[in-house]
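> The following comprises the amino acid sequence and a computationally predicted model.
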Amino acid sequence: MLDAFQKHVAAYFPFLSGKRLLIACSGGLDSMALCSLLLRSGHDIALAHADFGLRGAESDQDRQFVESFCREQSLPFFTAKFDTKAFGSEMKVSLQMAARELRYAWFAELLQENQLDFLLTAHHADDNLETFLINLSRGTGIDGLAGIPAVHGKVIRPLLFFSRSEIESYATQQGLDWREDSSNASDAYLRNQIRHDVVPILKTIKPGFLDSFLETQAHLRESQSLIADAAKLVYKQVALELDDKILFKLSELTRLPNYRAYLYQWLRDFGFTAWDDLYALPDANSGKQVHAPEFTLLKDRDVLELFRSQGFDIQVFTIEKDTKAIENPIKMSFCRAAVISQTAPTRIFVDEEKLQWPLTLRKWQPGDRFQPIGMNGSKKVGKFFKDEKFSLHEKSKTWLLCSGDDIVWIVGHRQDNRFKVTQTTQHILEISL
């Protein structure tokens, strides 16, 4: 398997060469095999072990196991313990979702603070199959069937094309030690039910089922790409973008043999859920509307008009001082910096003394103004969007990081001049997406 792994990484993840890698390591079979493969391939790795406090002494033993492995291999080791139940209760999410939110926020913090380049997880082909079946059972579109992404930002999953049996054979041959998570034996979770009861039957009925599944999923990803490309091309024929609205020409839209599918592709990110009402809108009387939390789609004679609703409840998220990372509503990290390194649209450096805490994140509102870095005067955010040729959708997805009433950053796009680092700055704060 080592040779196949090295060829796979060279072909699909050549950018990992020479980088510092953080491995999400539970101590289980998959993550310990990944560590072994990376070490034998000469990669520079560090291990991060999250303790969710859900299995008492067993959780402590998992942490001790991974820590001992790191000492033996002289590897950097990071660990954190979370009150997952309290977090899940507070956020009103399942334990699995709470654990996911906690660990990925922590991983982002570790990457930032320790100058690590990528996070690697040990998800494999069987995990992908289980996720496919879970999504299929709940009802999903092609995005839900296309699988776990091998690359998602700085998160890399190099084992997705290897099966659980291949990984176990490798670990056994190499004499690797690992920990068994007792919760994996429970059928209390849907994933475990699928793993124990459904997948074995599929593999028995059809030998080579997993290979066929991976091939099918590759076709689905190709189809996903084709759908996205087609939606963009047809959008140019049907849609007219104005400063504060999008008009969909019904004469062009209704000529399409499956205009509902196109409407879904164009409008799904605007928060609409009443899809039956939305699909019926082209045949409705003029004046009929369908609402999303922030947007309205209106039938106005020969067009569908999409615009931002008036008086919707603008959500404001607060960020307390000394926060290291956030996951919601977007992923951001905050850390002290000794000097300014290379800036980018996804990273800014500000004078921490000029900030008024807590900071806030919110969407833009008419009348918002800021001072683009490099300019002495101010500019309306709406005018900035227009000059940068933002679509209505891009405007709707853009967040503002604010200090009091002042905008610090049009996140991912432009910093405010008032918070830049100067020669008198004593504390530099690096803020990254």
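On my side now, so go ahead. Only a predicted model underlies this, so the values are computations on that prediction, with no experimental measurement involved. Numbering: from 1, shown residues only.

> CA atoms for contacts and neighbours, from now on please.
Fine.

> Can you tell me how far Q310 is from V199?
49 Å (Cα to Cα, to the nearest Å).

> and the nearest residue to A185 once chain neighbours are set aside, how many residues sit next to it?
Spatial nearest neighbour of A185, excluding adjacent residues (Cα to Cα, 6 or more residues apart in numbering): N192 at 7.4 Å. The number of residues packed near N192 is 16, by other Cα atoms under 10 Å.

> circling back to that earlier point, so if I had to pick from Q310 and V199, which one is more boxed in?
V199 (18 against 9).

> So the residue nearest to A185 sits against S186, correct?
Yes - with contact defined as Cα atoms under 8 Å, N192 counts as touching S186 (6.8 Å).

> Now do the helix or strand containing E430: which elements does it pack against?
Using DSSP states H and E, E430 falls within strand 428-432. Using 3 or more Cα pairs under 8 Å, 6 or more residues apart in numbering; DSSP states H and E, the elements in contact with strand 428-432 are strand 332-337, strand 347-351.

> ok, and here's another one to check against it:
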Amino acid sequence: MVSFDSKVRSFINEHELIQQGDRLLIACSGGMDSMGLLHFFLDLRNHIKFEIFVAHVDHMLRGDISFHDLQFVESFCKEKGITVFSKSIPIPKILEEEGGNSQAICRRERYAFFKEVMEKNSILKLVTAHHADDQLESLLMSLTKSGSLSSMKGIYPKRTFSFGTIIRPFLPVTKDEVKEYLEEKGGTYREDSSNAKDEYTRNRFRHHIIPLMKKENLNVPQNAVQLTTQLQEDDDYLYQLASEKFTQVIRKDEEKYVLDIPNLKSEPVSLQRRIIFILLDYIYDNSEYSNSETLVKSIINLCKTEDGSATIYLPNQIVANRRYSEVSFEREVTNHQNIEITLNLNKWNELKNGVRLYIGDVSNGTKSKESSNQTVYYFNSTEYKAPFRIRFRKEGDRIHLKGMESPKRLSRLFIDEKVPLLDRDRCPILVDDNDTVMAVIGIREGKNISKIQRAQDDIKFIIEYNNI
């Protein structure tokens, strides 16, 4: 029987995860998996010369208990002479301000800290304790959520992160094997009580679905690793082929990309999809839109015919225009007034798509009775500073809504209000001279704006929809 140590070392060698002289940042929560990882690398350091650093994040979700986790990790590292970087991040406060999925926000903030530590200390590799059970959980969760190939590939042994890489040397071993290894080393760990809660999706899979699968076959986690490895290898090869075909299908023409429909259609469907994914990566610079299956489907549908012309609007003011056998991708052609409009007071201001906006003194005689195509709002001039402008959203925009202690991110507002992905970058935003978001026109208004005129209100604004 192959030992735990041999399995992991063989995996490290196969994927070339570690070299002599590496500086490694080990992500350590203090739990069983990460403490097993830390013990393993302390032993491995006797055979390969490298430096170990540890990063720990207290998410402040469990009060004193999570702070004691931090102290546990710091104490262990001090005993072993390891430099540790630790940080307490107020996740409850961030959740209050933004809403959203707590685990996703924890991960975002945690990895932002890891990135910061790596960049400040010239550490090129982040080591995490993901194992075979994690791979199985990720595979099943992806199948349940979307079933897209990009998500079904699961966790890679290594991937680019910051200016370095993340490596996962424990992928070939199971959680039970990690536990057994840690016990053999006489290691201790901290138990996270949140792991027992079924309110998290991953925990429901871990507690209920995977035990049933293991009753059928104890080797199901290893099978998941084998399957995802094959998917990763096959997909990487197909992407290599798509990259070679890319310039035959897509050309860069000054400030736009042009897709040749006949050349795209001449390729197998598997390559068509990947060519478009590569195009999206160029357009969106590896952002959240680069891996959007929805955008790929929209573009493929646009290319189904070469008759006449058609247009689809993509995020960030990118427009795909089909003209017969070609599709051009470029930033939406608008004049400066449509990008940012300084509003005239006490006059009607023309926006886009038949929308007009009036903003001015309450005493002005302009019609202010709400009708089927008009909505009237009021606010006090001391709350917002003129001049007022209309613009599109920017990164980091927030709006302070009624009933909320802190402002809410517009990205979360759009999700909560079910605004279609392709429409979010074209929603007009009303801001004041300090760039404070007063309202997202047609969606929500800030806490200081009311549909009912109050005694202190001396400004009104009216939205008129003439395309109704």
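Happy to help now that I have it. Small disclaimer: the values here were computed from a predicted structure and weren't measured.

> before we move on, back to that, chain center to the strand holding E430 of the first structure: distance?
Centre-to-centre, strand 428-432 of the first structure and its host chain are 21 Å apart (Cα atoms, centre = their mean, to the nearest Å).

> can you check stretch 230-242 of the second structure too?
Taking mean C-alpha positions (Cα atoms, centre = their mean), stretch 230-242 of the second structure and its chain are 23 Å apart.

> Okay, buried residues for it please.
L231, Q232, D235, L238, Y239, A242 (16 or more other Cα atoms under 10 Å).

> Out of the residues you listed, give me the two with the largest separation.
L231 and A242 (16.1 Å; Cα to Cα).

> Once you drop chain neighbours, what's closest to K245 of the second structure?
Distances taken as Cα to Cα, 6+ apart place I275 nearest to K245 of the second structure, at 7.7 Å, with adjacent residues excluded.

> How about the secondary structure of the closest residue to Q415 of the first structure other than its chain neighbours?
Excluding its sequence neighbours, the residue lying closest to Q415 of the first structure (Cα to Cα, 6+ apart) is W409, at 4.3 Å. Recorded secondary structure, W409 of the first structure: strand (DSSP: H, G, I helix; E, B strand; the rest coil).

> what's the spacing between the spatially most central residue of the first structure and V66 of the first structure?
Nearest residue to the geometric centre of the first structure (Cα atoms, centre = their mean): H152, 6.8 Å. Separation of H152 of the first structure from V66 of the first structure (Cα to Cα): 26 Å.

> With I23 of the first structure instead?
I23 of the first structure sits 11 Å away from V66 of the first structure, going by Cα to Cα.

> what does I407 of the first structure give?
Taken as Cα to Cα, the span from I407 of the first structure to V66 of the first structure is 44 Å.

> And A228 of the first structure, by the same measure?
Counting by Cα to Cα, the gap from A228 of the first structure to V66 of the first structure is 42 Å.

> Tell me the counterpart of I205 of the first structure in the second structure.
Mapped onto the second structure by TM-score structural alignment, I205 of the first structure lines up with E216.

> swap that for L119 of the first structure, please
Aligned partner of L119 of the first structure by TM-score structural alignment: L126.

> So which elements touch the helix or strand harbouring that match?
According to DSSP H and E, L126 of the second structure maps onto strand 125-127. Applying 3+ Cα pairs under 8 Å, 6+ apart, we find strand 125-127 of the second structure packed against strand 23-27, helix 102-121, strand 164-167.

> next SSE after the last one?
Tracing the chain past strand 164-167 of the second structure, the next element assigned as helix or strand by DSSP H and E is helix 175-184.

> and that next one, what does it pack onto?
Using 3+ Cα pairs under 8 Å, 6+ apart: helix 175-184 of the second structure touches helix 4-14, helix 32-44.

> M97 of the first structure: neighbouring residues, count only.
M97 of the first structure: 14 surrounding residues under other Cα under 10 Å.

> That one: what's its closest spatial neighbour, skipping adjacent residues?
Closest to M97 of the first structure by Cα to Cα, 6+ apart is G88, at 7.6 Å.

> Equivalent analysis for L264 of the second structure, please.
V249 (5.6 Å).

> need the longest helix for the second structure.
Looking across the second structure with DSSP state H, the single longest helix is helix 220-249.

> Superpose on the first structure and give me the mean offset of that one.
Taken against the first structure, helix 220-249 of the second structure registers an average deviation of 1.8 Å after superposition, with mean Cα distance after the TM-score superposition for the first structure.

> if we can go back for a sec, what do we get in the second structure for the residue nearest to the centre of the first structure?
Aligned partner of H152 of the first structure by TM-score structural alignment: R159.

> And the host helix or strand of its match, what does it pack against?
Assigned by DSSP H and E, R159 of the second structure belongs to strand 158-161. If you count contacts as 3+ Cα pairs under 8 Å, 6+ apart, strand 158-161 of the second structure packs onto strand 164-167.

> Looking at the helices and strands packed on strand 125-127 of the second structure, which one is packed in the most?
strand 23-27 (a mean of 23; mean count of other Cα atoms under 10 Å).

> one step back: could you give the number of residues near the residue nearest to K245 of the second structure?
26.

> Could you do F72 of the second structure as well?
That count, for F72 of the second structure with other Cα under 10 Å as the rule, works out to 17.

> Tell me if I'm right that it and G30 touch.
Yes - assessed by Cα under 8 Å, F72 of the second structure is found in contact with G30 at 7.0 Å.

> Quickly list what's touching both of the two.
Contact criterion Cα atoms under 8 Å, 6 or more residues apart in numbering; residues shared by F72 of the second structure and G30: R190.

> that older thread, quickly compare the helices and strands packed on helix 175-184 of the second structure and say which is most buried.
helix 32-44 (a mean of 20).

> Next, the angle from it to helix 175-184.
60 degrees (axes from the mean of the first three to the mean of the last three Cα atoms, to 10 degrees).

> Great, nothing more from me.
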